[in-house]
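Asks: output the structure for:
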Amino acid sequence: MQDNNNDLPSPATGAPAVPAASGSGGQPRPLRFEFVGSGSEYFRIWIVNALLTIVTLGIYSAWAKVRTMQYFYRNTRLDAASFDYHGRASAILKGRAIVFGLAMVFQLTSHISPLLSLVLGLALALVFPLLLVRSLRFRMANSSYRGLRFAFTGGDAEAYKVFLLWPALTLLTLYALAPLAHQRFKQYQHNHTRFGTAPFAIDATAGGFYGVYLRAFGMMVAVMVVTAVAGGALGNVFGGGRGGVVMAFLVAAVGFYVALLAIGPFFMARLQNLVWNHTTLAPHAFRSEVKAGRLFFIFVTNMIATVLTLGLFMPFAKVRSMRYRIESMTMLAAAPLDAFVAGETQQVGALGDAAVDWYDIDIAL
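Replies: Predicted structure coming up:
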């Protein structure tokens, strides 16, 4: 992790950062993230969003996304202050209309000429990195904390490497380069994000990502081997034959499903910890302590409750999962945040709008 030097210069002016701080003996002060929303509150938003989206044949989904984002942002707190989301539904609807239109054109050309669809597919591959960058800029420019906006400054040339070159190499190497591609994406995302004028930075290595991927893969293989052995043993108990084969197949299928179910929470927990434990914001650092076992328990109980309630528990499940992941995060503040935010607000005011490239489009679903 980068050294939290209290004299780090401002990226914009070279002026020293706000003086250090508030922990005893000059140590960083831990500030826990909080989520103060509830499942019942979000259920009311979720059910209205779902009904209006169905009635409007999906058009209202853009407004539904804005309401959902605002709910989760405004109920996430740090140092007694909330985040906020300012995105406009019209921009989201525009982005989705673009994606839908491109998909429809590609579908039509595939019925007319395979060659034409191939050419169009290549053209779409060239366009999509540009759309994704603008979507990232839109998301950050419309996110704020204490009234100060975030910003994303990643360039188009690097976006082609992150969103086109590395995914292509991942496919060509049969996913052997997937962890490296993931690390490059996180570098691009975090190293080009700002809060006001203060830059985020990440120093997580490719080796760290390979460690997460390999552990997850090893866990999945181990579960599948155990269930395959158990299935074979049960098959022998049933005397072989068709009944034994059916039993062995069922046990193997259940084992595969359990492996997939277990791998998601484990991967999510380890990845969040890896990324945020190696991320800084100017002189401030972060700590993430998501426990894979606890997250797995939340996922399993959420799934059971969702099935038993025919899907009506989904908003409660999302709140439970988000609350745990958010409240597992701590900011290690090297200086008082009110002074830090005030200083960044002055910097932005002196420089003009920090969100220079405010693209009015969001294609994220």
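
Asks: every contact and neighbour count from this point should use C-alpha atoms.
Replies: Fine.

Asks: which residues sit against stretch 248-255?
Replies: Residues outside stretch 248-255 that contact it (Cα atoms under 8 Å, 6 or more residues apart in numbering) are 223-224, 227-228, 230-235.

Asks: how about the helices in this protein?
Replies: For the chain, helices defined by DSSP state H occupy the ranges 39-55, 61-74, 89-112, 114-141, 156-160, 166-172, 178-191, 206-237, 241-276, 292-308, 314-327, 337-351.

Asks: what's next to the fifth one, contact-wise?
Replies: The reference is to helix 156-160. For helix 156-160, the external contacting residues (Cα under 8 Å, 6+ apart) are 126, 129-130, 133, 188.

Asks: show me what counts as buried in it.
Replies: Residues 158-160 are the ones in helix 156-160 that count as buried (16 or more other Cα atoms under 10 Å).

Asks: quick check, nearest of those residues to Lys94?
Replies: Closest approach to Lys94 among these (Cα to Cα): Ala159, at 21.4 Å.

Asks: circling back to that earlier point, I'd like the helices of the chain as CSV, with distance to Phe286 appended.
Replies: Formatted as CSV, these follow (distance: least, Cα to Cα, whole Å):
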stretch, distance to Phe286
helix 39-55, 27
helix 61-74, 18
helix 89-112, 30
helix 114-141, 19
helix 156-160, 26
helix 166-172, 28
helix 178-191, 13
helix 206-237, 17
helix 241-276, 6
helix 292-308, 19
helix 314-327, 12
helix 337-351, 14
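
Asks: can you tell me the closest non-neighbouring residue to the spatially most central residue of the chain?
Replies: Using Cα atoms, centre = their mean, the residue of the chain that lies closest to the mean C-alpha position is Gln272, 8.9 Å off. Taking Cα to Cα, 6 or more residues apart in numbering as the measure, Gln272 lies nearest to Ser288, with 6.9 Å between them; neighbours along the chain are not counted.

Asks: the structure of the following sequence is requested for comparison with the preceding one:
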Amino acid sequence: MQTDEDVYVGDFEFDGNWREFAAIALPNLVLTIATLGIYRFWATTRVRRYLWSRTVFMGDRLEWSGTGRELFRSALVAIVLVLVPLAIANLIVRQLLVHGHTVAGQVLSGVVLIGLYILTGIAVFRSLRYRLSRTNWRGIRGGSHDQGIRFGPAYAWKNFVGMLPLGALMPWAMVSLWNQRWNAMSFGPWTFAARGRASGLKLPFLWCYVAPVVAIGVIALIIWSGMIVTFFGIEPRTPVEWVLIRLPAVFAFFFLYSLIMLAYYASFIRQMIRSTSLGDMNFSFNAGATDWMELYVVDFLLVLFTLGLGSVFISYRHWTFYLRNLQVDGRINFGAVTQSDTPAPGQGEGLLDVLDMGAL
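Replies: Predicted structure coming up:
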């Protein structure tokens, strides 16, 4: 029942289970294989409809109104407008290099790379816009008046600047792009407000920045001093033994560095979600680095020990992971709830899917 009084909001709830999801995901897999991948667009729609319908917020369920036809049609358009021109440009670059026009080939290759970055930015923006426009709650949906055209160049130049010097400005680029994208979005009568700042990410990112430098320094010191690293007392006699003996150290480094990267990513997600609000509603996210590591390790083991069959459950695991760690605080006036006046895009996420950056 609607009221003109403000009501305190509660967290999202999920009342589905993996058995119900399996009854959808496994037939999806069979049909996708049988149709050589074409059914995947309808499979994605079925998965989203289930996950959305089992998600409850303030006593009302979410609803996914997108269709497989939308995703399929937009993918075809993206293939014609993006992949075909890219393939033609690649052939031209090769011909230029083969015939000795190195400078022209490199220039064209650079232009293609910049264009690809811009298209990626547009795809990232429009995918969020599309998902919000197809998400319904209490009869209202989200969306954006922005078409995402300006976000494409911003995505390209901010990522380029973020890599200078040696990636030191990546936190600024990530935060700036998060703010720009979410500030253009709305849901119903409310507008998202993202006020993230990169200052709180300096220390977590410093570990990501310093760890490889320290590792390279240690390796250089070992080589310079003539030390011989052994494993279980075995000294290397051949190049193969030299490599095998050092493999455990290499794996240990990448494992620890993955933890460091996850610690930064977890800090980034927590700060960005905490700095993002919708009307009078504020959000927070509790997952730390160990939680993300557990999520991905179990994903890997699930796929490994089921020979790939378990991959159909990854979307379910990730959706419940996000809902379990997401918290909402604030008030909402049900009497002020109105439908969004943003245009509902007719296309799906074809460009993002063609660029192999799809989610869920």
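
Asks: need the TM-score from the superposition.
Replies: The pair, once superposed, lands on a TM-score of 0.77 when counted by TM-score structural alignment, normalised by the length of the second structure; 330 aligned residues with a Cα RMSD of 3.4 Å.

Asks: hang on, the earlier thing: you'd agree the residue nearest to Gln272 of the first structure is up against Arg270?
Replies: No - under the criterion of Cα atoms under 8 Å, Ser288 of the first structure lies out of contact with Arg270, with a separation of 9.5 Å.

Asks: any idea how far Phe200 of the first structure is from the counterpart of Gln180 of the second structure in the first structure?
Replies: Structural alignment places Gln180 of the second structure opposite Tyr188 in the first structure (criterion: TM-score structural alignment). Computed with Cα to Cα, to the nearest Å, the distance linking Tyr188 of the first structure and Phe200 of the first structure is 11 Å.

Asks: show me the residues around Asp299 of the second structure that make contact.
Replies: Under the criterion of Cα under 8 Å, 6+ apart, the contact partners of Asp299 of the second structure comprise 311, 314.

Asks: same thing with the one 10 residues further on?
Replies: With Cα under 8 Å, 6+ apart as the criterion, the residues that contact Leu309 of the second structure are Val303.

Asks: what's the match for it in the first structure?
Replies: With TM-score structural alignment defining the correspondence, Leu309 of the second structure maps onto Leu312 in the first structure.

Asks: roughly how far does that match sit from Gly39 of the first structure?
Replies: In this structure, Leu312 of the first structure lies at 11 Å from Gly39 of the first structure, with Cα to Cα as the measure.

Asks: over to Leu51 of the first structure?
Replies: With Cα to Cα as the criterion, Leu51 of the first structure and Gly39 of the first structure are 18 Å apart.

Asks: out of those two, which sits in the more crowded spot?
Replies: Under the neighbour definition other Cα atoms under 10 Å, Leu51 of the first structure and Gly39 were set side by side, and Gly39 has more, 16 against 13.

Asks: tell me the counterpart of that one in the second structure.
Replies: Looking across to the second structure (by TM-score structural alignment), Gly39 of the first structure lines up with Trp18.

Asks: over to Leu281 of the first structure?
Replies: Superposed on the second structure with TM-score structural alignment, Leu281 of the first structure falls opposite Leu278.

Asks: equivalent analysis for Tyr60 of the first structure, please.
Replies: Here Tyr60 of the first structure is matched to Tyr39 in the second structure, going by TM-score structural alignment.

Asks: burial of its match, as a residue count?
Replies: Number of residues near Tyr39 of the second structure (other Cα under 10 Å) recorded here: 19.

Asks: again with Leu132 of the second structure
Replies: Here the neighbour count serves as a burial measure; for Leu132 of the second structure (other Cα under 10 Å) it reads 20.

Asks: grab the nearest non-local neighbour of it.
Replies: Gly142 (4.5 Å).

Asks: what's the distance between the equivalent of the one you found over in the first structure and Val356 of the first structure?
Replies: Using TM-score structural alignment as the criterion, the counterpart of Gly142 of the second structure in the first structure is Phe150. If you measure Phe150 of the first structure against Val356 of the first structure using Cα to Cα, the figure is 11 Å.

Asks: those two: which is more packed in?
Replies: Summary of the neighbour comparison: Phe150 of the first structure and Val356, criterion other Cα under 10 Å, with Phe150 having more neighbours (23 against 12).

Asks: contact partners for that one?
Replies: Contacts for Phe150 of the first structure were tallied using Cα under 8 Å, 6+ apart; they are 140-144, 193-196, 355.

Asks: now tabulate those residues in a markdown table and tack on distance to Ala20 of the first structure.
Replies: Compiled in a markdown table, the contacts of Phe150 of the first structure are given as follows (distance: Cα to Cα, whole Å):
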| residue | distance to Ala20 of the first structure |
| --- | --- |
| Met140 | 27 |
| Ala141 | 28 |
| Asn142 | 29 |
| Ser143 | 26 |
| Ser144 | 24 |
| Thr193 | 23 |
| Arg194 | 20 |
| Phe195 | 19 |
| Gly196 | 19 |
| Ala355 | 27 |
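
Asks: please narrow these to those residing in strands.
Replies: Of the positions in the contacts of Phe150 of the first structure, 143-144, 193-195 sit in strands, assigned by DSSP state E.

Asks: and those residues, which two are the farthest apart?
Replies: Ser144 and Thr193 (12.6 Å).

Asks: the more surrounded of these two?
Replies: Neighbours were tallied for Ser144 of the first structure and for Thr193 using other Cα under 10 Å; the higher tally belongs to Thr193 (23 against 20).

Asks: skipping its backbone neighbours, what lies nearest that one in space?
Replies: Phe152 (4.4 Å).

Asks: before we move on, what about Trp292 of the second structure?
Replies: Closest residue to Trp292 of the second structure in three dimensions, ignoring its sequence neighbours and counting by Cα to Cα, 6+ apart: Leu262, at 6.9 Å.

Asks: so how far is Phe268 of the second structure from the one you found?
Replies: 9 Å.

Asks: same question for Asp11 of the second structure.
Replies: If you go by Cα to Cα, the gap between Asp11 of the second structure and Phe268 of the second structure works out to 21 Å.

Asks: who has more neighbours out of those two?
Replies: In this view Asp11 of the second structure and Phe268 are compared by other Cα under 10 Å, and Phe268 has more residues nearby, 22 against 15.

Asks: show me what that one aligns to in the first structure.
Replies: Counting by TM-score structural alignment, which is the criterion used here, Phe268 of the second structure corresponds to Leu271 in the first structure.

Asks: against Tyr188 of the first structure, how distant is the residue lying closest to that match once chain neighbours are set aside?
Replies: The spatial neighbour of Leu271 of the first structure that comes closest, neighbours along the chain excluded (Cα to Cα, 6+ apart), is Val212 at 6.7 Å. Here the distance between Val212 of the first structure and Tyr188 of the first structure works out to 19 Å (Cα to Cα).
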